[in-house]
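Peer 1: With the input below, show me the fold.
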Amino acid sequence: MQTLSERAAAEDCGQHYFLFTAIETTEKEKVEETGKQLQSFAAQFNLPFSFNVLYIPDLKHLKAEQVEIKADEAVVIHASFALRAMISKLLELENSSTHYTMRSDDQHRASIEAGSVLDGIRNIVAAEGRERVTRSVSLQVWRDFFGSYTPGSWTELVGGTNLRDYKVPKTTIILLIGTKGCGKSSLVNKISDVFESERFTPQRARVSLNPSVGGCTCFAHGYKIPSSAKSFCVYDAQSLSYNQSENENMLKHWMTNGVCHEESFIWCHAQKAYYLPIVARPINFVVFVVNAVSVLESMEGRDETEKRYTRVVSKAFNSPLLSFKDDRPVVVVTHGDLLSVSERVRVRVHSGDLLGIHPKNQIFDIPESNDCATKLAILDMLHYCLDHADQNLPLKGLFPSLFLQHISLLWLMALLLWLYALMRVYIYLDRILREHILK
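Peer 2: A predicted model of the protein is given here:
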């Protein structure tokens, strides 16, 4: 909506009026509530906008005149999931097609059918195997997909490199970073729930109900995902504080020395860390967790005290220690279920501007809910992390390979010299023998 408002303001003809018609078959009340939230959000940008709900329990009764399209209106149709489920319902599919929404002689109809619709239909109906990229699969398929992952398996080998040229870890380590109460432990449990097939699985990470009075994470805990696998592990570590120097030292320790299971930091005035003598694991990627409610409060804050949350987040996120080559951490926004839809959008856009990352590709909205959209966001986030972790694996040092090459060259030169000396001895002995025979 912000883009539409800016585009309309830039045109000489003034602002356009936007009418949104939602065709609903089951939950009319929820759609109407969504429409009210969208109208409230559009009002913030002074965007002329109205929302209309067309309740039709059976789509075979849908008629074009019910939408009330005027002659001077431009129509955009979005039905990314509705039409694909109607292959077996030919009458409903016919009623919902472009035949009833666009005239047969419309100049745009041919381009839409050939460009946007034809490839999808052809891929669903005719393609098989790897060529079929459009499909609907169950959650178990995604579990199997991540279950087949091994560290380094998604690395793009370019420039003549092989996987053995990289420092491939036995387990890919993903570190969760965030302030107290941002929802890191809850995120661990939500990730685990996606991969656990049993319905009633106990929570693996302890969640604090009121972090302000204590009980937050003080020890680093590693959680294998899923619990029976060893391919990748999510670490929930000590929370960031409002002390920038302490945060910098803590990030430096993690990113330089690695993270240990059950590691605890006790920062004294000398800024020294005491931790258990366990083998540290190098971190392969970072997930930065932020609280949507805290971001919104900081956005609307009037003094510096109220705005300090976003300052802490921005300072820690932009630390060069958290970057892997050109890749910066992925951001997970939690507690969005406590906000309206418009507020969640504002938080996401503001976070992208604040941190300098794309709000759609690198920021994932994962609220405290257990619906399919949340599970999909978790899977997308994990895929992003594992893919970028594999793409940023460090190369092994060049010294051992160069040393071996030099040793091999020296051995070859020594062998050639030995053969040359042997040949000279043979020639000398042959000449002596011939002179002896002639005498």
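
Peer 1: all contacts plus neighbour counts: C-alpha atoms, from now on.
Peer 2: Noted.

Peer 1: This protein: strands as residue ranges?
Peer 2: Assigned by DSSP state E, the chain shows strands spanning 18-24, 49-55, 172-178, 221-225, 232-236, 285-291, 330-334, 363-365.

Peer 1: The first one: which residues count as buried?
Peer 2: For strand 18-24, the buried set under the neighbour-count rule, 16 or more other C-alpha atoms under 10 Å, comprises 18, 20, 22-24.

Peer 1: Next, count neighbours for Gly438.
Peer 2: One thing to correct before we go on: residue 438 is Leu, not Gly. 6 (other C-alpha atoms under 10 Å).

Peer 1: again with Ala316
Peer 2: Neighbours of Ala316 (other C-alpha under 10 Å): 20.

Peer 1: That one contacts Glu248, correct?
Peer 2: Yes - with contact defined as C-alpha atoms under 8 Å, Ala316 counts as touching Glu248 (7.3 Å).

Peer 1: so how many other residues sit close to Leu416?
Peer 2: Neighbours of Leu416 using other C-alpha under 10 Å come to 12.

Peer 1: And for Ser153?
Peer 2: Look at Ser153: counted by other C-alpha under 10 Å, it has 14 neighbours.

Peer 1: Likewise for Leu251?
Peer 2: 20.

Peer 1: likewise His108?
Peer 2: His108 - counted by other C-alpha under 10 Å - has 11 other residues nearby.

Peer 1: how much space between it and Gln66?
Peer 2: Going from His108 to Gln66 by C-alpha to C-alpha, to the nearest Å gives 22 Å.

Peer 1: now swap in Cys260 and tell me
Peer 2: 63 Å.

Peer 1: More neighbours: which of these two?
Peer 2: Legend: neighbour count by other C-alpha under 10 Å for Cys260 and Gln66, higher for Cys260 (22 against 9).

Peer 1: so what's the more buried one closest to, chain neighbours aside?
Peer 2: Once flanking residues are discounted, Cys260 sits nearest to Ala280: 4.6 Å by C-alpha to C-alpha, 6 or more residues apart in numbering.

Peer 1: Just to check, the one you found is in contact with Met255?
Peer 2: No - if you go by C-alpha under 8 Å, Ala280 and Met255 don't touch, sitting 10.6 Å apart.

Peer 1: Settle it for me: which of those two has more neighbours?
Peer 2: Legend: neighbour count by other C-alpha under 10 Å for Ala280 and Met255, higher for Met255 (19 against 14).

Peer 1: so the more buried one sits right up against Pro320, yeah?
Peer 2: No - counting by C-alpha under 8 Å, Met255 does not reach Pro320; the two are 10.1 Å apart.

Peer 1: what's the overlap in contacts for the two?
Peer 2: By C-alpha atoms under 8 Å, 6 or more residues apart in numbering, Met255 and Pro320 have no common neighbours.

Peer 1: Next one: Lys170 from Asp387, what distance?
Peer 2: 16 Å.

Peer 1: Might you report the residue contacts of the residue nearest to Cys260?
Peer 2: Going by C-alpha under 8 Å, 6+ apart, Ala280 touches 257-261.

Peer 1: Sequence B follows; please return its structure for comparison with A:
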Amino acid sequence: MGGGRCPTGEQSSDADASSSDESQITKLPPPEHCADRLSDYARARALLNSRDFFVRRYKPGYFIDDEARDEKFEIPETTTLLLIGDPGKGKALLVSQIKSVFDDVWSTPAPDDFNMTPGWGTLQEHMILKDSTSICVFYTPCWPDFSEENHTVLQDWMKNGVCHGNSKLKLSLNKRRMVNYVILNLDAVSILESIDRKDDRYMDMVHDTFNYPFLSFRGNRPAVVVTNGDRLSSAELSSVLDFIKELLGIPLCQIFCIPGIDDYHTELNIVALLRYCLEKADQGLPLKQKGLQEEQELKHVIWKGEIYSDLVIDVLIVCICFWIFWNFGRSIGLFSLHR
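Peer 2: Presented below is the predicted three-dimensional model:
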């Protein structure tokens, strides 16, 4: 997928150095020819900088703009992203693509790090950075559908955390992690078929899953990833993206198209997706109990201040009305003294 990777999973030789990320950028058309090419060049440079100077150095809580963030917020050891979606629609390939962007080696889809036999309710944990535990992605390879029964499982994951292995087992040797943000995987081919068939049932399930309250973090709804877009024409893919935008009521910047191919633009989209998710994950981190108590006390003080200020304003209004009425009465002789 772009810089320095080969499909066999081996490191490229020095002779292939021209295929590195920096050389990929230099292969872009000279920026002075047209504004569009300049925009492409600037976007590629910015996203590669995000990969090398942001994502690789990322630590949980990076996006919290507060000097006392460690004292106020519950900063996890690992930022955990949960990937959900229909089975066989590209989740395993997507995880492999994300990992390969930072490993510089194309890995086979759905690597099974623990030799675990997948089954319904089974979660797989994948660290994104090879030499760091800052970012991990969980996904289940056998998620049946977006049914109401599965919403109960989602609720359990969001409330009690996720761990590698069978989610139904209460005791596990694997570490349980709280989910920090959710990615909803939609298949471009399935969406197009549903549009053609006017399958409202499937669309309703997608809509209900996206808006499921337990998947929201301080109002931040899941990011949407559209896979297998390379199987559609440009016009078909554009109609699918517009349909998803209208169905879920979100801007296009919250929808990321990740085709199942290994190319440079796919890598750029993956970097943009990961940065978006990490930013939303940090924005949704919970306050510590002490910080939460201080916030509640501050809200109580503000609430009392608003009550007292409203009371003072009401008294002033009554006094002004009485003064106006008294002066008006005296002007017409209503309150004059008769001897």
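
Peer 1: Could you save the strands of structure 1 as a markdown table and add columns showing distance to Phe145 of structure 1?
Peer 2: Converted to a markdown table, those look like this (distance: least, C-alpha to C-alpha, whole Å):
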| stretch | distance to Phe145 of structure 1 |
| --- | --- |
| strand 18-24 | 33 |
| strand 49-55 | 38 |
| strand 172-178 | 16 |
| strand 221-225 | 13 |
| strand 232-236 | 13 |
| strand 285-291 | 20 |
| strand 330-334 | 21 |
| strand 363-365 | 20 |
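
Peer 1: out of the ones you listed, which comes closest to Ala8 of structure 1?
Peer 2: Of all the strands of structure 1, strand 18-24 sits nearest to Ala8 of structure 1, with 10.7 Å by C-alpha to C-alpha.

Peer 1: Where in structure 2 does that closest one fall?
Peer 2: Counting by TM-score structural alignment, strand 18-24 of structure 1 pairs with no residue of structure 2.

Peer 1: returning to that earlier point: which of the contacts of Ala280 of structure 1 count as buried?
Peer 2: 258-261.

Peer 1: Show me the residues you listed that map onto helices.
Peer 2: Cross-referencing the buried ones among the contacts of Ala280 of structure 1 against helices under DSSP state H gives no overlap.

Peer 1: I'd like a version of those residues in JSON lines, one that adds distance to Leu409 of structure 1 as further columns.
Peer 2: Below are those laid out as JSON lines (distance: C-alpha to C-alpha, whole Å):
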{"residue": "Gly258", "distance to Leu409 of structure 1": "38"}
{"residue": "Val259", "distance to Leu409 of structure 1": "41"}
{"residue": "Cys260", "distance to Leu409 of structure 1": "43"}
{"residue": "His261", "distance to Leu409 of structure 1": "45"}
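
Peer 1: so which of the residues you listed comes closest to Ser138 of structure 1?
Peer 2: Nearest to Ser138 of structure 1 among the buried ones among the contacts of Ala280 of structure 1 is His261, at 33.4 Å by C-alpha to C-alpha.

Peer 1: give me every residue that touches the equivalent of the closest one over in structure 2.
Peer 2: Matched to structure 2 by TM-score structural alignment, His261 of structure 1 sits across from His164. Residues in contact with His164 of structure 2 (C-alpha under 8 Å, 6+ apart) are 122-125, 138, 174-176.

Peer 1: buried subset of those?
Peer 2: Buried among the contacts of His164 of structure 2 (16+ other C-alpha under 10 Å): 122-125, 138.

Peer 1: okay, now Pro222 of structure 2: neighbour count?
Peer 2: Pro222 of structure 2 has 24 nearby residues by other C-alpha under 10 Å.

Peer 1: follow-up on the earlier one: looking at Lys170 and Asp387 of structure 1, which is more packed in?
Peer 2: Asp387 (18 against 13).

Peer 1: ok now do the aligned partner of the more buried one in structure 2, which residues does it touch?
Peer 2: Aligning on TM-score structural alignment places Asp387 of structure 1 opposite Glu279 in structure 2. With contacts taken as C-alpha under 8 Å, 6+ apart, Glu279 of structure 2 has the following neighbours: Phe63.

Peer 1: what about the helices in the stretch 1-150 of structure 1?
Peer 2: Applying DSSP state H, counting those that start in this stretch to the stretch 1-150 of structure 1 gives helices spanning 2-10, 28-43, 64-67, 90-95, 107-112, 118-125, 139-147.

Peer 1: do the same with the stretch 51-200 of structure 2
Peer 2: Along the stretch 51-200 of structure 2, the stretches classed as helices by DSSP H, counting those that start in this stretch are 69-72, 91-103, 148-160, 188-197, 200-210.

Peer 1: same check, this time on the stretch 201-339 of structure 2
Peer 2: Using DSSP H, counting those that start in this stretch, helices in the stretch 201-339 of structure 2 cover 234-248, 264-283, 289-331.

Peer 1: Mean distance between the shortest one and structure 1 after superposition?
Peer 2: So the one you mean is helix 234-248 of structure 2. By mean C-alpha distance after the TM-score superposition for structure 1, the fitted helix 234-248 of structure 2 averages 0.7 Å away from its aligned residues in structure 1.

Peer 1: ok, residues contacting that helix?
Peer 2: In contact with helix 234-248 of structure 2 (C-alpha under 8 Å, 6+ apart) are residues 188, 191-192, 203, 207, 210, 229, 251-252, 255.

Peer 1: how many other residues sit next to Asp199 of structure 2?
Peer 2: Neighbour tally, Asp199 of structure 2, other C-alpha under 10 Å: 12.

Peer 1: What's the separation between it and Ile244 of structure 2?
Peer 2: 14 Å.

Peer 1: can you count the residues close to Ser107 of structure 2?
Peer 2: 22.

Peer 1: just checking, it touches Ser96?
Peer 2: Yes - using C-alpha under 8 Å, Ser107 of structure 2 is in contact with Ser96, at 6.0 Å.

Peer 1: Can you give me every residue that contacts Ala44 of structure 2?
Peer 2: Residues near Ala44 of structure 2 by C-alpha under 8 Å, 6+ apart: 25, 268.

Peer 1: what does the one 4 residues further on give?
Peer 2: Contacts for Leu48 of structure 2 were tallied using C-alpha under 8 Å, 6+ apart; they are 21, 268, 271.

Peer 1: any idea which of these is the one closest to Lys91 of structure 2?
Peer 2: Ranked by distance to Lys91 of structure 2 (C-alpha to C-alpha), these are led by Val271 at 16.3 Å.

Peer 1: Now do the same contact list for the closest one.
Peer 2: By C-alpha under 8 Å, 6+ apart, Val271 of structure 2 lies in contact with 47-48, 50-51, 98, 101.

Peer 1: ranking the residues you listed by neighbours, who comes first?
Peer 2: Going by other C-alpha under 10 Å, Val101 tops these with 25 neighbours.
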